[in-house]
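Chemist: sharing a model that was predicted from the sequence below.
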Amino acid sequence: MPKRILTGTVTSDANAQTVTVSVERRFTHPVLKKTIRKSKKYRAHDENNTFKVGDSVRIIECAPKSKTKRWEVLTSETAEA
């Protein structure tokens, strides 16, 4: 089964080797037929502390690294573009 890859923005880089990434998803409400934006925060492993607040990154699922970390930073969105 392929691992999920999400795109989001780094909101915190205060911890060592960890960044907090906010991922936003958009969907249509089933009753109101209105587009809704929901966001969720993920803690991702950043081995070399290379990503800073405001960076757009892609994260991928991985085996648990700690109590809260289940994601790794794959690449930066700006590096690919």
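Modeler: Structure's in. What do you need?
Chemist: CA only for contacts and neighbour counts going forward, please
Modeler: Noted.
Chemist: so which residues of the protein form strands?
Modeler: 5-12, 18-28, 35-45, 56-61, 71-76 (DSSP state E).
Chemist: can I get the ones you listed in JSON lines including mean neighbour count?
Modeler: Listed next are the strands of the chain as JSON lines, based on neighbours: other C-alpha atoms under 10 Å:
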{"stretch": "strand 5-12", "mean neighbour count": "19"}
{"stretch": "strand 18-28", "mean neighbour count": "18"}
{"stretch": "strand 35-45", "mean neighbour count": "15"}
{"stretch": "strand 56-61", "mean neighbour count": "20"}
{"stretch": "strand 71-76", "mean neighbour count": "20"}
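Chemist: this is the comparison structure:
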Amino acid sequence: MPKRILEGVVVSDKGDKTVVVRVNRTILHPLLKKTVRLSKKYHAHDEANVAKEGEIVRIAECAPKSKLKRWEVVSDTQASAS
């Protein structure tokens, strides 16, 4: 089975070799037929501590690294404008 890859914004890089990534997605509400925005935070492993707060990164599924980390940073996409 292929690994899932998500793209999101780093909201915290305070942990050692760990970043928290917020992934936003939109869905169509089944009853109201209205577009709803959902977001979820993932703890991701960042071996080299390269990802900084505000950057857009891609994360991929991996074997569990710790209690919360089941994702790892694959690549930096771009730096945020703010």
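Modeler: The structure has been received and is ready for your questions. Please read all numbers here as calculations on a predicted model, not as lab measurements.
Chemist: any chance you could compute the TM-score here?
Modeler: Overlay of the two chains. TM-score (TM-score structural alignment, normalised by the length of the first structure): 0.94; 79 aligned residues with a C-alpha RMSD of 1.0 Å.
Chemist: pretty sure residue 19 of the second structure sits against residue 48.
Modeler: No. Counting by C-alpha atoms under 8 Å, residue 48 is not a contact partner of residue 19 of the second structure; they are 11.1 Å apart.
Chemist: now check the first structure for the residue matching residue 50 of the second structure.
Modeler: Residue correspondence to the first structure (TM-score structural alignment): residue 50 of the second structure is matched to residue 50.
Chemist: next one: its match from residue 16 of the first structure, what distance?
Modeler: When distance is defined by C-alpha to C-alpha, to the nearest Å, residue 50 of the first structure is 11 Å away from residue 16 of the first structure.
Chemist: repeat that for residue 34 of the first structure.
Modeler: 40 Å.
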